[in-house]
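A.B. asks: how would this look folded up:
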Amino acid sequence: MSRHRELLLNAFQMAAPGHTWAGLWRHPRDASAAYNSLDYWVSLARTAERGLFDGVFLADVIGQYDVYGGSAETALARAAQAPNLDPFLLVPAMAQATHHLGFGVTANLTYEHPFTFTRRVSTLDQLTGGRVGWNIVTGYLESGARGMGLAEARAHDVRYEAGEDFLEAAYKLWEGSWEAGAVLRDAESGVFSDPARVHRVRHEGPYYRVDGRHLSEPSPQRSPVLYQAGTSSRGRLFAARHAEAIFLNGHSKAVAARAVRSIREAARAAGRDPRDIRMFLGATVIVAPTRAEALDLRDEYARYLDAQGQYALVSGWTGIDLAGLRPDEPLAYQATNAMQSLVENLTAPGERPFTLADFAEFGPRGARAPFIVGSPSEVADALIDWAEAADIDGFNLTRVVAPETLEAFVDLVVPELQARGAFKTAYREGTLREKLFPGAGPHLKASHPGAAYRVPGRSAAS
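C.D. replies: Model (predicted):
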């Protein structure tokens, strides 16, 4: 039996009928239209835990995709990530139905305040026994900014400057407000918490201000596992400083490897061990007992792909209106206020230019990430090959037809990976952070910038 790196796996989901593949909710075996029921999410979580997945990664977006044709009509009609629910409210039900599964929850810091947001995350971390991660996003949709009463979204780089300020305030609250041992629960004396060990946080930043004590007692992880998805020039610096796990895409091994390399180099320059950041690559996987059956499934699924919905998604992600693009016209680089890293990848010099037809393809070009179709052994080969070629730690597996594609992966691919020593055969004990970083302990590593805000005298293990 050959040995490979032990891969990490997340089920990439969104609390919406449509996610990254528009139109698949129409498939007769797809259950995504029931996204607003607890049974849907509990069933998904149980399947993911049966497959020993590390987590469910919940995407989110504030606003509607209204760049395509200058209107949100297409996104709304085609369920292009609309409507959607608050992902935070799904986690308790999934956590109650599982014991080890982690939850990476997306939250847009631009429309949050550190004082209340840190309590919400601490609450989830306590209720789940330390299984929560926060996917840090800064928001890019103008429709979201307008919905929040703002004239326009913050400029791309300014969003990250505000993110630095937000995280400093959050670290102070999570790490520096309550000392270890501040909660006594002493029924005899009548003292629940020792006031002398609960410290007032004062933060006067350029974007956020805080003056108060953290509202929650310390949760198992204190700070949640910190996910981030920014791979633009400014996003890489932010991720290299703060992220413990990064979600990225790449339509070729060279593109993905280049992104990973740049982030690891930036982490080293920031004084962190580059291996303290887990890299998750998005991937679409269609598997069946034989290659022929998998190809038939791919063709079947492709008939339900909604091209107009795909155009609405890509237009929103890039900030470029695809409505004016001819089918064979290459997408040209434009400086936008949306996902700069995606625009850069789609228009990278030396890469075959992306066209409108590519974005409507149910395949590698449309996925903008690994698109793997085959038998269990072929899929396992491909995942291992991508991981080794791009130096990634695991995959965020995109929803295609729910729950069919996730169940097939669990039943067919997981045993194949386990047989090769490329996937765990049992969960480790501990928090999400301890599972992702064996031996690291439940809290932020001492080398992480958030650790600098710990209460003086409190050890990393306390």
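
A.B. asks: C-alpha from now on. contacts and neighbour counts both.
C.D. replies: OK.

A.B. asks: Could you give me the buried positions within the strand ranked longest in the chain?
C.D. replies: Counting residues, the longest strand found in the chain (DSSP state E) is strand 278-287. For strand 278-287, burial by neighbour count (16 or more other C-alpha atoms under 10 Å) applies to R278, M279, F280, L281, G282, A283, T284, V285, I286, V287.

A.B. asks: how much space between the third one and L101?
C.D. replies: With distances taken as C-alpha to C-alpha, to the nearest Å, F280 is found 16 Å from L101.

A.B. asks: Is it possible to get TSV of the buried residues of strand 278-287 that adds distance to L356?
C.D. replies: Listed next are those as TSV, based on distance: C-alpha to C-alpha, whole Å:
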residue	distance to L356
R278	33
M279	29
F280	27
L281	24
G282	21
A283	21
T284	20
V285	23
I286	24
V287	27
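
A.B. asks: Sort out which one of those residues lies nearest H203 for me.
C.D. replies: Nearest to H203 among the buried residues of strand 278-287, counting by C-alpha to C-alpha, is R278 at 30.0 Å.

A.B. asks: The closest one and A245 touch, don't they?
C.D. replies: Yes - assessed by C-alpha atoms under 8 Å, R278 is found in contact with A245 at 4.4 Å.

A.B. asks: now the helices for the stretch 301-450 of the chain?
C.D. replies: Using DSSP state H, counting those that start in this stretch, the helices assigned to the stretch 301-450 of the chain run over residues 307-318, 340-346, 356-359, 364-367, 376-390, 404-408, 414-419, 432-436.

A.B. asks: Let's see this one next, to set against the first:
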Amino acid sequence: MSPNIPTTGPAQREILFNAFDMNCVVHQSPGLWRHPEDRAREYNTISYWTDLAQTLERGLFDGLFIADVLGPYDVFGDSPEAALRSGAQIPVQDPFLLVAAMAAVTEHLGFGLTAGTAYEHPYPFSRRLGTLDHLTGGRVGWNVVTGYLPSAAQNMGQEDQLEHDARYDHADEYLDVVYKLLEGSWEDDAVVADKESGVFTDPAKVHRIDHHGEHFKTPGIGVVEPSPQRTPVIYQAGASTRGRAFAGKHAEAVFINPPTKELAAESVRRIRQATADAGRDPYSVRIFAMQTVVTGPSDEAAQAKYDDLAQYVDPEGSLVLMSGWMGIDLSQFELDEPIGDVESNAIQSTVETFKKASGREDEVWTVRQLAEWVGVGGFGPVIVGDGPSAAAQLAEWQDETDVDGFNLAYHITPGTFEDIVDYVVPELQKLGRYKTEYTSGTLRHKLFGAGDHLPAEHHGAQFQLRRR
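C.D. replies: Predicted coordinates for the structure are as follows:
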């Protein structure tokens, strides 16, 4: 029988921060790229990313979490046209190519990179992970996704994605191959670099992995020498029963995006239970909830900023993203149609959730209002207030939901993050809820304080060569 997890987490603890971004113009807030202070159009320049990384490190952020999709959002109108018009996560570029430049101008900031298991063989992918772990000094995490956009599967020559649970079965084996290559091929001291003998690597200390599975056959050795973490920190975001089981087995950090505290608390409880079911400490997983913070020097200034942002929201772009997230074509409804007239259980339940999150439960919402609500910050909740107010609300979220920290989405960039660094971080520090300096070491050690490598209870640890 599975152990029951505590109903409350450890005593009051420091809040962790990731910045939530994507290598595109529109991530979570369609239309706000038009704001005069927004620099999202510079997403395809090195300076945008290096400037952002330095801002985040100034604010002692734990990481920059970079989302990704491989394929356009084309559920809305059964076409990518609206996504292209609004810039909703297209054009989108490879997130991996950003990291080396950002690592070069920072010392501590971590990087959580999204990459799917469906379309690239784990053999070359493991090399990319190992390479970045070397170049960053061990500051890399991998957000494992199995894919959810049919357009990606079709453009990779498939009719559609694998069935939901089958995608996770495939991903389980994918990770085993990665673990074997990064953990179980090269011994710690395989590289001797002996100039006198002329031997760089001792061949006796490099081993074939001999993987022969249902999906992959990888018989040979890995090609990357051991990096600081060997396997980067494993992130995951699946919310289904199968996704939580996958997280319990593999994840060291989990991203959730419920718009209310009640839903967040339930998600956290289920993830911690899945981790316990996998034989791990339920608090060996760091859980990050999505939040958008609109802040300023006063509550009035923060509210004025929110009102200013709202006028730039692109309702069509918001519905493009919602259609992709929900799998429902929202183009079939008129923008000013009351939600009550829309016959869809999925939409009705989503709107009820947003009503509760906004405190406007008695209103009759239209499709347009749903789009406008999503337009500032996406599917997650939005906090509006000055630094002390925002800090208190974040602390309250942690206390009531048991999350470890937040993936902070932007409304405008980098202004959102600059405001958080300037107004919110100092107030959290005054509350004793945020670090005042970085811990040295790798991303894994910063997050858990227990060393650089996968812990013994983690599934991937079984593939480790005995450490010396």
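
A.B. asks: could you pull out the strands for the stretch 201-350 of structure 2?
C.D. replies: 211-212, 217-218, 233-236, 253-256, 286-294 (DSSP state E, counting those that start in this stretch).

A.B. asks: Tell me how far the closest residue in space to V351 of structure 2 that isn't next to it in sequence lies from S86 of structure 2.
C.D. replies: Nearest non-adjacent residue to V351 of structure 2, counting by C-alpha to C-alpha, 6 or more residues apart in numbering: L370, 7.0 Å away. Applying C-alpha to C-alpha, the value for L370 of structure 2 to S86 of structure 2 is 17 Å.

A.B. asks: repeat for L60 of structure 2
C.D. replies: 33 Å.

A.B. asks: can you check Y148 of structure 2 too?
C.D. replies: 20 Å.

A.B. asks: ok, now V293 of structure 2?
C.D. replies: 23 Å.

A.B. asks: ok, now V342 of structure 2?
C.D. replies: Taking C-alpha to C-alpha, one finds V342 of structure 2 at 24 Å from S86 of structure 2.

A.B. asks: Neighbour count: these two, which is higher?
C.D. replies: It is S86, of V342 of structure 2 and S86, that has more neighbours when counted by other C-alpha atoms under 10 Å, with 20 against 16.

A.B. asks: residue contacts, that one?
C.D. replies: When contacts are counted by C-alpha atoms under 8 Å, 6 or more residues apart in numbering, S86 of structure 2 touches P30, G31, D314, E316, G317.

A.B. asks: which one of those residues sits closest to E262 of structure 2?
C.D. replies: Nearest member of the contacts of S86 of structure 2 to E262 of structure 2, counting by C-alpha to C-alpha, is P30, at 26.7 Å.

A.B. asks: Tell me the residues of structure 1 aligned with stretch 239-259 of structure 2.
C.D. replies: Alignment of stretch 239-259 of structure 2 against structure 1: residues 231-251, by TM-score structural alignment.

A.B. asks: Give me the contact list for that stretch.
C.D. replies: 157, 160, 164, 225-230, 256, 259, 262-264, 266-267, 270, 272, 276-283, 339-341, 345, 364-365, 367-370, 396, 448-450.

A.B. asks: swap in stretch 396-406 of structure 1?
C.D. replies: 9-13, 19-21, 24-25, 27, 29-32, 44, 47-48, 57, 247, 280-287, 301.

A.B. asks: what span of structure 2 lines up against that stretch?
C.D. replies: Under TM-score structural alignment, the match for stretch 396-406 of structure 1 is residues 407-417.

A.B. asks: go on, stretch 310-322 of structure 1?
C.D. replies: Across structure 2, the stretch matching stretch 310-322 of structure 1 (TM-score structural alignment) is residues 318-330.

A.B. asks: Centre of the chain to that stretch, how far?
C.D. replies: Centre-to-centre, stretch 318-330 of structure 2 and its host chain are 20 Å apart (C-alpha atoms, centre = their mean, to the nearest Å).

A.B. asks: Then stretch 165-176 of structure 1?
C.D. replies: The answer for stretch 165-176 of structure 1 is 21 Å, by C-alpha atoms, centre = their mean.

A.B. asks: same check, this time on stretch 274-282 of structure 2
C.D. replies: 21 Å.

A.B. asks: do stretch 292-312 of structure 1 as well
C.D. replies: Distance, centroid of stretch 292-312 of structure 1 to centroid of chain: 24 Å (C-alpha atoms, centre = their mean).

A.B. asks: Please apply the same query to stretch 199-209 of structure 2.
C.D. replies: On C-alpha atoms, centre = their mean, the centre of stretch 199-209 of structure 2 falls 35 Å from that of its chain.

A.B. asks: so it corresponds to what in structure 1?
C.D. replies: The aligned range for stretch 199-209 of structure 2 is 191-201, by TM-score structural alignment.

A.B. asks: Identify the residues contacting the matching stretch?
C.D. replies: 172-173, 176-179, 181-186, 210-214.

A.B. asks: Next step: those restricted to helices.
C.D. replies: K172, L173, G176 (DSSP state H).

A.B. asks: Just among these, which is most surrounded?
C.D. replies: L173 (31 neighbours).

A.B. asks: who's in contact with the equivalent of R368 of structure 1 over in structure 2?
C.D. replies: R368 of structure 1 maps onto F379 in structure 2, with residues paired by TM-score structural alignment. By C-alpha under 8 Å, 6+ apart, the contact list for F379 of structure 2 reads Q28, N257, P258, P259.

A.B. asks: Map the residues you listed onto structure 1 and name those still in contact.
C.D. replies: Contacts conserved in structure 1 for the contacts of F379 of structure 2, using both residues aligned by TM-score structural alignment, their matches' C-alpha atoms under 8 Å: N257, P258, P259.

A.B. asks: Would you mind measuring from the first one to A265 of structure 2?
C.D. replies: Distance, N257 of structure 2 to A265 of structure 2, using C-alpha to C-alpha: 11 Å.

A.B. asks: so where does G141 of structure 2 fall, helix or strand?
C.D. replies: strand 140-145 (DSSP states H and E).

A.B. asks: okay, the ones in helices among the contacts of stretch 191-201 of structure 1 in CSV with distance to E407 of structure 1 next?
C.D. replies: Shown next, in CSV, are those (distance: C-alpha to C-alpha, whole Å):
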residue, distance to E407 of structure 1
K172, 41
L173, 40
G176, 42
